[in-house]
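Asker: here is my input; please provide its structure:
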Amino acid sequence: MARKLTVTADGGSRGNPGPAAFGAVVYENGKTLEEVAETIGVASNNVAEYRGLIAGLTAAHEIDATAEIEVRMDSKLVVEQMSGRWQIKHPDMKKLAFQARDIHPRELITFTWIPREENSHADRILNDVLDGAPSSAREPIQQNFLMERLISGEEPTTIYLIRHGETILTPARKFSGSGPLNPELTDIGISQAEAVAKEIVKLKPDLLFSSPLRRTQETAARISASTKLEIITQDIWIEQSFGKWDGMSVAEVSAEFPAEYKHWLAGTSYIPPEGESYDEVTARALEGIDQVATENPGKKIVVVTHNGIIKTAVAAIIGARPESIFHIDISPCSITTISVWPSDNLMALRGCNERGHLRG
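Answerer: Down below sits the predicted model:
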């Protein structure tokens, strides 16, 4: 009977890209068999996570080349890509994924996404090695890469993230996700969409993407009319799923689901009943940004999407803690601007929640 091993792995970058490390742990029946942690110089979070996966699989394979291995990671991106459900667009990620796939027989490996708190062992040892070098012996580690990029002459891809206009659920702050309710724009929402369309046409964008939900499609239609761009609809830009909470007010959710609501307020990994966690939305938002930036280098891209997508992307781009999204709110038909440099996908926030065009 084949041995059953569990690998947990994580990667972290302080700066994204910045000083990075990975950690991986191999277990059997709950007992730790091996720990692996190493600094890898300057790298992105995604690269560090893949390096952790490679280290964990390598360690498990060396223990038993015929074992069944369950890989458990809190990186939705890596789990979905390695499971074959998400495409791998970035060439560096492809190389690392191919390397990981060649370590152990693929039919013996399964991948499972876990909340961040269940991956604390791997997270702890990677942070230990990042903190481990004596400060007196440490050379200064570059963290500011943007300054060099701004004077390099390399043309970034510019992405304008537009939240849709107001719906009937917006003023009361009701949960409005990707569920079947799918509200349309109100008269105020239509006016907001027309105002942002007038602003966007001044930017002379090259492409227009949108979530498939009605409120984003109606907003994108106004932008399409002003820019003469065809709407490219992609599911990856859809709003977070709130599951059973969709359409409910905060008071209703806290009364009907008191325990679940407390967990949801306490962190980004909690999944509402039949819904989606903020961590999952973050991974999806970054996957969408990576995809459009890689496929359209140097272009100006408009994406009509949602509050959840935009605020999780902003937090990830500036390297803030995941919980920082609880201090970010994106207004209807505001503009959030990011730049992505094609050479290594360095991302920078250029503007957030701009709404001057709505004050006229």
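
Asker: please count neighbours and contacts with C-alpha atoms only from this point.
Answerer: Fine.

Asker: all helices of the stretch 101-250 of the chain, in order?
Answerer: 120-131, 146-150, 187-203, 214-227, 250-256 (DSSP state H, counting those that start in this stretch).

Asker: okay if I get those helices as CSV plus mean neighbour count?
Answerer: Shown next, in CSV, are the helices of the stretch 101-250 of the chain (neighbours: other C-alpha atoms under 10 Å):
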stretch, mean neighbour count
helix 120-131, 19
helix 146-150, 11
helix 187-203, 19
helix 214-227, 23
helix 250-256, 14
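
Asker: out of those helices, flag the one nearest residue 301.
Answerer: helix 187-203 (9.9 Å; C-alpha to C-alpha).

Asker: by contact count, what packs against the closest one?
Answerer: Packing contacts for helix 187-203, counted by 3 or more C-alpha pairs under 8 Å, 6 or more residues apart in numbering; DSSP states H and E, involve helix 214-227.

Asker: give me that answer again for 10 Å
Answerer: strand 157-163, helix 214-227, strand 300-305, strand 335-341 (3 or more C-alpha pairs under 10 Å, 6 or more residues apart in numbering; DSSP states H and E).

Asker: also this sequence, please, to line up against the first:
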Amino acid sequence: MTDFALHLLRHGEPERTGLMLGRTDCASTAAGIAACVDQAGDLGIETLISSDLIRASHAASAIGRTLNISVTRDPRWRELDFGAWDGMASADLDPEALGRFWNDPDAHPPPGGERWSALVARVSDAIAMLPPRPTLIVTHGGAMRAALAALCGFDQRQLWAFELPYAALLSLRVWEGQPRSAQITGLYA
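Answerer: From the prediction side, this is the model:
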């Protein structure tokens, strides 16, 4: 069975922290971008993909310049859309509504926001279209968890057992098939 390496890299620390950053676009700090470049150093990638949000795409561009690889931007790798909560601090939200969301983001999405299953579906679609060669995707914590759900079968509650800080690198071995499946080979925070 054919397999390939897939590396998922969370963007570096954003300039605005402590907020529900889904579709809200803000840049990463210079140190956050540098941390991403450091993580990508010796992966031996042939394909470089990024979310189209600047906190991910700027890091991908820096990686691409360092490795002399072009970047493809794909909006399917965006973070979950937090709807009316997007760009707000968690402390400013109704704690009961926020708790229901964290416990079951599919049954209790943010007002006007995206359901967990919709995020998993769009990330699954992006995974199905990946070329079977060593790939790095610079993305977001939610999209990384959605990829684990799609490729490894983790349910939403299990996914919160993985800490994915800024610039965390999650490496997988992906096997061809319908659907594709994977094994985690490393998590570097």
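
Asker: let's have the helices of the stretch 101-250 of the first structure in JSON lines, adding distance to residue 20 of the first structure.
Answerer: As requested, the helices of the stretch 101-250 of the first structure are arranged in JSON lines below (distance: least, C-alpha to C-alpha, whole Å):
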{"stretch": "helix 120-131", "distance to residue 20 of the first structure": "7"}
{"stretch": "helix 146-150", "distance to residue 20 of the first structure": "17"}
{"stretch": "helix 187-203", "distance to residue 20 of the first structure": "36"}
{"stretch": "helix 214-227", "distance to residue 20 of the first structure": "37"}
{"stretch": "helix 250-256", "distance to residue 20 of the first structure": "39"}
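
Asker: of all those, which one is nearest residue 274 of the first structure?
Answerer: helix 250-256 (13.8 Å).

Asker: quick one: buried residues of the helix or strand following that closest one?
Answerer: Following helix 250-256 of the first structure in sequence order, the next helix or strand is helix 258-266 (DSSP states H and E). Within helix 258-266 of the first structure, the residues scored as buried using 16 or more other C-alpha atoms under 10 Å are 260-261, 264.

Asker: what stretch of the second structure does the helix or strand residue 20 of the first structure falls within fall on?
Answerer: Assignment of secondary structure by DSSP H and E places residue 20 of the first structure within strand 18-28. Matched against the second structure by TM-score structural alignment, strand 18-28 of the first structure finds no partner residues.

Asker: just the angle for that strand relative to helix 120-131, thanks.
Answerer: 140 degrees (axes from the mean of the first three to the mean of the last three C-alpha atoms, to 10 degrees).

Asker: out of everything not next to it in sequence, what's closest to residue 170 of the second structure?
Answerer: In this structure, residue 170 of the second structure finds its nearest non-sequential neighbour in residue 187, 4.6 Å apart by C-alpha to C-alpha, 6 or more residues apart in numbering.

Asker: which residue lines up with the one you found in the first structure?
Answerer: Using TM-score structural alignment, residue 187 of the second structure pairs with residue 353 in the first structure.

Asker: its match looks like it's in a helix, true?
Answerer: No. Counting by DSSP: H, G, I helix; E, B strand; the rest coil, residue 353 of the first structure is not found in a helix; it is strand.

Asker: just checking, it touches residue 163?
Answerer: Yes. Shown here, residue 353 of the first structure and residue 163 form a contact pair, counting by C-alpha atoms under 10 Å, at 8.9 Å.

Asker: which residues are in contact with both of the two?
Answerer: Taking C-alpha atoms under 10 Å, 6 or more residues apart in numbering as the contact rule, residue 353 of the first structure and residue 163 both touch 310, 330-336.
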